[in-house]
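Asker: From the sequence below, what's the structure:
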Amino acid sequence: MYIRSLLLKILFGLSFAFLIPNGLWAQNTPIREEQRLTIKPARLHPGDKIGLVAPAWLVTESDLQLSIERIKQLGFQPVYSDKIRGKHGYFSGTDKERADDFNNMIKNPEVKAIIFVSGGYGCTRILDRIDYEAIKRNPKIIMGFSDCTALINAIHQQTGLITFHGPISRTIHQGYNRQQFENLLVNPTDKYVIKSTDDDLRKSANDKTSDRYTITPGKAQGKLAGGNLTLICSMIGTPYQIDLKDKIVMIEDIGEEPYRIDRMLTQLIASGELSKAAGIAFGICKGCDKSAKSSTPNSFTLRQVIEERIKQLNIPAVYGLSFGHNINNFTFPIGSDAELNADKQTITLIKKPVQ
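Answerer: Here you go, the predicted structure:
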């Protein structure tokens, strides 16, 4: 009887699995790196059409017009729909409207890249509405940061497509940002070394969050993952939890007091995920070193928190690279093989992230 019961359970389980549509199965099962192939999008060429979308916060008309102008300055044609002007509370439309607008841009063969107009909050609400199968069929450059950390990491994990953490449309034109964007997505090379700008080091005299220092020396190789710390933590325990195993984990945030950074890093460590990382690279956590003015008595500095939490992992780690909520924000590819040199404080992309 026991053997018969066991066989029935196995057969029922197999039947149930086959009845579940592939997309729905993918949306409820975290996919690890070794379970998918890496897809590279095509590089950009002058005159290509770039889709503008707002998958989270609502967009003002002035921000939209500025975004259009910036994309034109780069030599590309901006494309957008009326949905980008939508308003639904603090979102740029309902969850369905925002997801539909993004999915339509994916399916548009004339659009060669998608760049987000804003961050804010809202991407995590539409992850289960994204057409991941359409992305596999129509791979293209997808780029943003901040709240868009959720979307670009989920897309890579569900599809294998290399996505990009980088400036949003209205900040992409600035000298350093533009140079890094073009070096990766327009004129890419193998063995490309991403170096932070010295401008951020000069700022450190007045803002210690712009310091650049080695937390734990050494080199590490792995695929890049991560982005905004708040979003990385908010995805823990969901089907879209970021797989940090053997990754170089990129971390940044804005406006969080040291104790909040402490709390989030502690959560990542307690989850068991961060200790599996190959290396850790912090960007500039703008406005997070509030210890001098903090309402929290006897606050640690941001550096004290980061070093105390991260050094115990004994993983090559560095703080202060030029990415995040910062004037200087380099582009890096989620899912691309790279080497972190914590001593030299650089990241080297081993191969071109685009075709």
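
Asker: Please make it C-alpha for all contacts and neighbour counts, starting now.
Answerer: Will do.

Asker: Would you map the strands across the protein?
Answerer: 49-53, 77-79, 111-116, 141-144, 163-165, 192-194, 213-216, 219-228, 247-252, 279-282, 317-319, 332-334, 337-341, 346-349 (DSSP state E).

Asker: just so I know, which of those strands lies nearest residue 90?
Answerer: strand 49-53 (15.4 Å; C-alpha to C-alpha).

Asker: Which parts of the stretch 1-150 of the chain are helices?
Answerer: Secondary structure of the stretch 1-150 of the chain by DSSP state H, counting those that start in this stretch: the helices cover 2-19, 22-28, 61-73, 95-107, 132-137, 149-159.

Asker: Following up with a second sequence; could you model it the same way so I can compare the two?
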Amino acid sequence: MKTPTRRISKIQPETFFPETVRTVALAAPAGPVEPETLSRTVDFLRSMHLNILPAKSVSGKKGASHLSGSAGERAADLNSFIRNPSVDLILCLRGGFGSVHLLEEIDWETLRTRRLPIAGYSDITALHMAMLSKKAGIPLTARMAATLEKDLRNPFTARSLRRVFSLAFTKNKTRCPFRAVARLTPIVSGNETVSAPIVCANLTVLASLCGTLFLPSMKNRILILEDIAEPVRKLDRALTQLQMNGVFRDCAAVIFANFKKCSPAEEIKPLAERLAAENSIPVYSGLAFGHCARSLSFLCGEDAILSGGVLKVRFPECRLSDAGAPGGRRIRPFF
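Answerer: As a prediction, this is how the structure comes out:
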């Protein structure tokens, strides 16, 4: 994606979240978090004058060092946050692997009633896809809590994060104007303007949900894919699995975002070209989203417009003390 021509101003941490967000829960549904990292994250978020509730199961389980705790412990933490009426927002601390273990244990009914935002990406794709499938909560494809302090130092990333958190707590989203956030490279472009909801996913995690009740329909959706540290054969396997399950058949468009430490772009491009040919849909690359320092964030299911390779999303009023108050200033577009 080309660098925006407009200078991006720095965002002050104390104005980052909407004022309606008072209590933030820190969940670890997948991999473990070092105690020092958790302590630093809690301190940083408390500096924003927030009440912070860390998960009990965070630092790992003996015999399963890749997990923050047993499936039961992790599910109990997440459900305690979902059922706590004082919690306004759940931030996932990190990804890794393990979110899929919790899908059959989550209190979907309460989450459906509360419409609670849950933010994260990468392995958190499993939670987000289940949320879409169950029509429960608000899935925010956003940066991890453990890296938030560093991420907010990048104005591009910070502004996109703030847009998403503001949008999540905006009641009448249809009144928010569309603004451009990316100019994409066409692999196979369509002639018509695409207007459809966005769904963001980690490619290999998305493929792992095939054949389950937690994979939502991608019909008339703009599907954004990212991944990290996967060789081309594994990316091919995941795309083929999704293709054979009909996931791409009715997509409005597919965007290949950041594939950090994966095979070279010249090896991934033929996979995208094949996907476009097999499904007769527009396919793009070059979106700054995923495991990269300069990354956009999205609300899964939010409206978007894709026209001429330019991606537009809604920008809410951005005086975070009151998203709809007179005199509130809008977030500036990225171009």
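
Asker: before we move on, the earlier item: could you take the helices of the stretch 1-150 of structure 1 and lay them out as CSV, with extra columns for mean neighbour count and distance to residue 341 of structure 1?
Answerer: Shown next, in CSV, are those (neighbours: other C-alpha atoms under 10 Å; distance: least, C-alpha to C-alpha, whole Å):
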stretch, mean neighbour count, distance to residue 341 of structure 1
helix 2-19, 11, 44
helix 22-28, 14, 35
helix 61-73, 16, 33
helix 95-107, 20, 35
helix 132-137, 16, 32
helix 149-159, 25, 23
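
Asker: was I right about residue 117 of structure 2 contacting residue 142?
Answerer: No. Residue 117 of structure 2 is not in contact with residue 142 according to C-alpha atoms under 8 Å; the separation is 10.8 Å.

Asker: Which one's more surrounded, the two?
Answerer: residue 142 (30 against 21; other C-alpha atoms under 10 Å).

Asker: Tell me who's in contact with the more buried one.
Answerer: 119-121, 161, 164, 296-298 (C-alpha atoms under 8 Å, 6 or more residues apart in numbering).

Asker: now swap in residue 302 of structure 1 and tell me
Answerer: 209, 257-258, 261, 288-291.

Asker: how much space is there between the residue positioned nearest the centre of structure 2 and residue 238 of structure 2?
Answerer: Nearest residue to the geometric centre of structure 2 (C-alpha atoms, centre = their mean): residue 141, 1.1 Å. According to C-alpha to C-alpha, to the nearest Å, residue 141 of structure 2 and residue 238 of structure 2 sit 20 Å apart.

Asker: Could you see which of the contacts of residue 142 of structure 2 carry over to structure 1?
Answerer: Conservation of these in structure 1, assessed by both residues aligned by TM-score structural alignment, their matches' C-alpha atoms under 8 Å: retained contacts are 119-121, 161, 296-298.

Asker: In TSV, list those residues along with neighbour count.
Answerer: Output for these, formatted as TSV (neighbours: other C-alpha atoms under 10 Å):
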residue	neighbour count
119	28
120	24
121	27
161	26
296	23
297	25
298	23
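
Asker: just those residues now: which is nearest residue 100 of structure 2?
Answerer: Checking those one by one against residue 100 of structure 2 (C-alpha to C-alpha), the nearest turns out to be residue 121, at 13.1 Å.

Asker: That closest one matches what in structure 1?
Answerer: Alignment note (TM-score structural alignment): residue 121 of structure 2 maps to residue 145 of structure 1.

Asker: check contacts around the residue nearest to that match when sequence neighbours are not counted.
Answerer: Nearest non-adjacent residue to residue 145 of structure 1, counting by C-alpha to C-alpha, 6 or more residues apart in numbering: residue 165, 5.3 Å away. Residue 165 of structure 1 makes contact with 143-145, 149, 152, 227, 331-334, according to C-alpha under 8 Å, 6+ apart.

Asker: corresponding residue for residue 165 of structure 1 in structure 2?
Answerer: Using TM-score structural alignment, residue 165 of structure 1 pairs with residue 141 in structure 2.

Asker: Looking at the strands of structure 1, which is nearest to residue 22 of structure 1?
Answerer: Across the strands of structure 1, closest to residue 22 of structure 1 is strand 163-165 (C-alpha to C-alpha), at 21.9 Å.

Asker: Against structure 2, what's the mean shift for that closest one, could you check?
Answerer: Comparison of strand 163-165 of structure 1 with structure 2 after fitting gives an average deviation of 0.9 Å (mean C-alpha distance after the TM-score superposition for structure 1).

Asker: Tally up the residues packed near residue 200 of structure 2, please.
Answerer: 30.

Asker: my bad, should have said residue 89 of structure 1
Answerer: Applying other C-alpha under 10 Å, we find 10 residues neighbouring residue 89 of structure 1.
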